[in-house]
Structures are given as structure tokens and as C-alpha cells.
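1. here are the coordinates; sequence isn't available:
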């Protein structure tokens, strides 16, 4: 039977391939050569027929029910963000879907004013593609190579400079950012397609990370920044979605008295 790849079928296949029997409470039989789970194992865990699951993975059922998808999400150990993504794939992101409206990228004046008043907290505004739309002076000083309007945080992360700066933790950071990019971007957006093609062609690590189909709602995390004379400092950040837009306000802040807070305070004083 010929396969007709659909976004849902590709996602199911990718997530099945990264799970091991032990991950879902199944025994590993001697001599097992399958990469990931077998199709019939996923079907049994989701309590659907193996034949129907095969049809789904081969793209021959274009409208599986939400009930089936939720059962598969549970079988594949998907978290809330990944389950939402699976349901969204099934709801109709097609090549003919409406592309993102430029108005959805417009930064409200209230957010622009907030950036001007935040003098002691690095702050940037990014969109779902991780393009930097705006940044206050302290954010630009914190990471001059990436936190400038017009730059892209994902491209910056896959640069040689980021690899050197972050070191051993680089791959973990890159995987998390790619997972967030997959969740928050719009595959019908020309900018998304441009970034994806660029990274697939020009970066040796990106295709393997992208092929895992990881999804994550990266609302908070940490990144490393060099702030002299403190050296490399780990700084916490958090995303806040700007209501009515597909943009996010990102604030970098750590508790008072922490090394990161002291380094950022020093940086803020040095640029005044």
C-alpha cells in the first residue's frame, strides 16, 4: 500500500520512533531490532485496531477523530503542548490556509512603552519564528550578537559563536528552541519556510533535531551570557504572550542577590 505523507502521519511516525518499549511499560524482547515502538504496540496502547493505525501512519485517513488522537497522544506519552500540536495538525494547516497577517506581528504601543521603561531588566519582543522585533538597550548589551531587532534567535543559536559560548549544554538548548519553534511557528508563513530551508541546508545538526518532531511550550528557561568581569553567567528568562498577537515579551531576570542579578545590574550601570 502506498504511503501518502500528511502532517499527522509524519508526526505519529516520528514520535513512535523515539519511544522505547521501556518508556511505555512494555518488555524488551531478546534480539529486538525495531527502532522505537512497533505500530501494533502503539495501536494496542491506544486501544485501536492495528489496521487502522497503519492507515493513519500511511496517511490514508485524513480526518481521525479527536478521541482517537487523544488516545494516541496518551499512548505516545505526549505532554500537553505536544497533544495540542497534534490536534492542531489535524485541524487543517494546509498549504492553502491563510498566511499570517502582518497585523499579528504589530507590537502594541503599550509594549513598546514598557520596553522603554525597563532599564534594569533585559527585555525583547520576538514572534513565533523567533525573529527579534524589538529590544531594550540592556537586552542588546546582554547579547549583542542576537538580541538586536532584525536578528533571529534560532539562527543565532545554530551559529558557531553560540556553540563556542554555550559549550556542552549547547545541544540541549538547541533542541528546546527547535521544539518551541515547531510549536509556535506557522508552516504557511513564508518566513517560517525561509528559516527552515536555511537551517536544513546550512547546519549539520539541525536536520537530525528537526526530524525528531519534538514540541515544547518554552515559557521559561535559562541561557548563558558572557558579562565581564563576571565571565559566563547563567540567566533565567520567561516568555509572556502579547494578547491579540503571535508575539512574546521575553524578560531576563533572576532573584536579587544571585550571581546573574549582580551581573545584570553591573551591565545596566555600565551602559548608562
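-> Received the coordinates, thanks. Worth saying up front: this structure is predicted, and the values here are computed from it rather than measured.
2. going forward, measure contacts between C-alpha atoms and count neighbours the same way
-> OK.
3. grab the longest helix from the protein for me.
-> Longest helix in the chain by number of residues (criterion: DSSP state H): helix 170-184.
4. which is the succeeding secondary structure element to it?
-> helix 190-202 (DSSP states H and E).
5. who are the packing partners of the longest helix of the chain?
-> Counting contacts by 3 or more CA pairs under 8 Å, 6 or more residues apart in numbering; DSSP states H and E, helix 170-184 packs against helix 80-92, helix 153-157, helix 206-211.
6. residue 36 versus the closest residue in space to residue 28 that isn't next to it in sequence, what's the distance?
-> Among residues not flanking residue 28 along the chain, residue 21 sits closest, at 6.0 Å (CA to CA, 6 or more residues apart in numbering). From residue 21 over to residue 36 the distance is 7 Å, taken as CA to CA, to the nearest Å.
7. isn't residue 148 up against residue 135?
-> Yes - in this structure residue 148 lies within contact range of residue 135 using CA atoms under 8 Å: 6.4 Å.
8. which element is the residue nearest to residue 211 when sequence neighbours are not counted on?
-> Spatial nearest neighbour of residue 211, chain neighbours left out: residue 14 (7.1 Å); criterion: CA to CA, 6+ apart. Residue 14 belongs to helix 7-18 when assigned by DSSP H and E.
9. right, and the helix or strand after that helix?
-> Helix 7-18 is succeeded, C-terminally, by helix 39-46 (DSSP H and E).
10. what sits up against that next one?
-> Applying CA atoms under 8 Å, 6 or more residues apart in numbering, the contact partners of helix 39-46 are 16, 49-50, 53-54, 68, 71-72, 74-76.
11. next up, a second structure to put side by side with the first:
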């Protein structure tokens, strides 16, 4: 049976809203969590039976106009709005095919051109495809620096390393949900979600919320056992010749304690990696 990703997402968004959130009065005993289907239909200006068929997967070809109206009714932000369109097959998808997990030699050279900033490349499923030496040093407390989601949810170090662990966990799940909208049939994503759901109750709970979130410019707060707390900003750049890959670069405020700690971390690992005579 074909999976009903669109309907599941609509139900989750509907359940997250109360009548007062959308300026509606609430009457009688409510047997559902959140808004009723009929209420969403009224807010969006669509037929209630049509909306029910969308949720149930009996209608799978809504127009962009209907999706826009549902986005407004459900108060979706820009990331969730785009996700809704992608699930319905409205957003352009030819460049969202499965991408290779190899990085080009030019990108490898670019990574190494940031000796004072941790820089690494990830794909949509948050696999770390390549790192420069300082990024390797930053992630050295983990048993394996292979996938940001696995590191946060399954490695015991994750809850100490990510100072704002709950915020980080929500952001990671939101990014994976976004990836599911872009490439719902990805075998890698399906396997990753299965493993994380089975081994982490926190991931399973957050995944079931269907929340979508793209990358923001929120600061990163880490605790590294060798140098202490690090407050870093970051930039993420899409790789044009490898859709789905992103170059992520962390930076510390010049002259700050985090900048000093980052320099110290680089020195420690540069020294430890020197060949012995």
C-alpha cells in the first residue's frame, strides 16, 4: 500500500493547533486533539469532504493554490510550507534525486583552506562526508564522527557535547523531516530513521511530531572535554555541483574565549598527530 506522507503531515499540523490559535470558538466535547477537519476546511476555504480525502490519501493531487490555503490555515512557517508542497509533488523535484556521497577534489581543497575554522561537508541525511583537521578535532570526543543525528541521539557523549541538547535534537529531527520531503524514498534516510527510532525514545517522540525545520543561523554551543565550552556561529553553503551536499563552517568571535579555546584545540590535535621520530 502506498504511504500517505501528505495526509500524515496534515494530521500532525492540525493536531498541533487549538481553536483559539486560529481565532475560532470551541464548542462541545472535542474528541480530537487540535482542530477538527471541518475547521481546517473552513479556514482554508475548501470543501470538508475534499480535505478529509486529502488526509486519508484518497485525494493525492491538490493544486498549489489549495496547498497555499492549507498552509495559511495551519499557520505553517516557510520550511513547513515548502515541505507540504514537496510532499504533494508540487515543488520542482528533478534536482532532488539521490546524490552521491563523494566530494570533489576541489571541495576537499576548499575544506583544507580553513585552518582556523572547523569545516565539514554533510548530505541531507546529516552524514559527515569530509572534515578538515579542526572539525575532526572538534568532533573527537565522539566514538565515530559519521552522522550528526546518530552522534546526538545514540552516542553517550552527545548530551554533554551539545550544551543545548534539546534544541539541537529538535533541529536535527526537523532537518531530517525536511530531507524526507525532498527525497521520501531515500534508502539511507529510511534506514537511519529506523535505527534512531528503535534505539532512541527521544528521537522517536520528536519524529512523530512531523515538525519540519531548515537550517537557521542560530549559534552553536558545545562543550569539548579538552578545552571547555565553545560558542560558535556558522555558515552553511549548498554545493551546486552536488545537490544535497552542504559545506558547514564554524567560527568563533575574534578575541573571545571561544576563539582562544578553538586555537588551543587545534594546537593540541596538531601536536598529537605529529609523527614520532
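-> Thanks, I have it. What you see is a predicted model, and the numbers here were worked out from it, not measured in a lab.
12. re the thing from before, buried subset of the contacts of helix 39-46 of structure 1?
-> 16, 50, 53-54, 71-72, 74-76 (16 or more other CA atoms under 10 Å).
13. pick out the residue closest to the middle of structure 2.
-> In structure 2, the residue lying closest to the centroid (CA atoms, centre = their mean) is residue 175, at 1.2 Å.
14. returning to that earlier point: the corresponding residue of structure 2 for the residue nearest to residue 28 of structure 1 - how many residues pack around it?
-> When structure 2 is aligned by TM-score structural alignment, residue 21 of structure 1 is paired with residue 19. Residues lying near residue 19 of structure 2 (other CA atoms under 10 Å) number 15.
15. what's the mean distance for the top strand by length along structure 2 versus structure 1?
-> As assigned by DSSP state E, the longest strand anywhere in structure 2 is strand 228-238. By mean CA distance after the TM-score superposition for structure 1, the fitted strand 228-238 of structure 2 averages 2.0 Å away from its aligned residues in structure 1.
16. may I see the buried residues of that strand?
-> 229-232, 234, 236.
17. with distance to residue 137 of structure 2 as added columns, please give those residues in JSON lines.
-> Listed next are those as JSON lines, based on distance: CA to CA, whole Å:
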{"residue": "229", "distance to residue 137 of structure 2": "14"}
{"residue": "230", "distance to residue 137 of structure 2": "13"}
{"residue": "231", "distance to residue 137 of structure 2": "16"}
{"residue": "232", "distance to residue 137 of structure 2": "15"}
{"residue": "234", "distance to residue 137 of structure 2": "17"}
{"residue": "236", "distance to residue 137 of structure 2": "19"}
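18. quick check: the residue nearest to residue 211 of structure 1 touching residue 215?
-> No - Residue 14 of structure 1 is beyond contact range of residue 215, at 11.6 Å (criterion: CA under 8 Å).
19. between those two, which has more neighbouring residues?
-> residue 215 (26 against 17).
20. between the two ends of stretch 177-194 of structure 2, how far is it?
-> 13 Å.
21. same check, this time on stretch 206-217 of structure 2
-> End-to-end distance of stretch 206-217 of structure 2 (CA to CA): 21 Å.
22. now do it: distance to the chain's middle.
-> 6 Å (CA atoms, centre = their mean, to the nearest Å).
23. so who does the residue mapped onto residue 87 of structure 1 from structure 2 touch?
-> Per TM-score structural alignment, the equivalent position to residue 87 of structure 1 in structure 2 is residue 85. Residue 85 of structure 2 makes contact with 64, 67, 91 under the criterion CA under 8 Å, 6+ apart.
24. one more time with 6 Å
-> residue 91 (CA atoms under 6 Å, 6 or more residues apart in numbering).
25. for residue 65 of structure 2, see how far away it is.
-> Taken as CA to CA, the span from residue 85 of structure 2 to residue 65 of structure 2 is 10 Å.
26. spatially nearest residue to residue 126 of structure 1, not counting backbone neighbours?
-> residue 132 (4.6 Å).
27. list the helices and strands the host helix or strand of the one you found packs on?
-> Element membership of residue 132 of structure 1, judged by DSSP H and E, is strand 132-135. Counting contacts by 3 or more CA pairs under 6 Å, 6 or more residues apart in numbering; DSSP states H and E, strand 132-135 of structure 1 is packed against strand 123-127.
28. the strand it packs on maps to which residues in structure 2?
-> Going by TM-score structural alignment: strand 123-127 of structure 1 matches residues 119-123.
29. now stretch 47-55 of structure 1
-> So stretch 47-55 of structure 1 sits over residues 45-53 in structure 2, by TM-score structural alignment.
30. re the thing from before, ok, of the buried residues of strand 228-238 of structure 2, which one's closest to residue 120 of structure 2?
-> residue 236 (9.7 Å; CA to CA).
31. Three-state assignment for the nearest residue to the closest one once chain neighbours are set aside, please.
-> With CA to CA, 6+ apart as the criterion, residue 236 of structure 2 has its nearest non-adjacent residue at 4.4 Å, and that residue is residue 248. With DSSP: H, G, I helix; E, B strand; the rest coil as the basis, residue 248 of structure 2 sits in strand.
32. next up, the contacts around residue 248 of structure 2.
-> 119-120, 235-236.
33. state the distance from the equivalent of it over in structure 1 to residue 238 of structure 1.
-> Matched across to structure 1, residue 248 of structure 2 falls on residue 250, judged by TM-score structural alignment. The gap separating residue 250 of structure 1 from residue 238 of structure 1 is 6 Å, by CA to CA.
34. do residue 62 of structure 1 as well
-> 37 Å.
35. same deal with residue 109 of structure 1?
-> Distance of residue 109 of structure 1 to residue 238 of structure 1, given as CA to CA: 21 Å.
36. same question for residue 213 of structure 1.
-> Distance, residue 213 of structure 1 to residue 238 of structure 1, using CA to CA: 23 Å.
37. and the closest residue to residue 9 of structure 2 other than its chain neighbours, how many neighbours?
-> Spatially, and ignoring its direct neighbours in sequence, residue 9 of structure 2 is nearest to residue 210 (6.1 Å; CA to CA, 6+ apart). Residue 210 of structure 2 is flanked by 21 other residues according to other CA under 10 Å.
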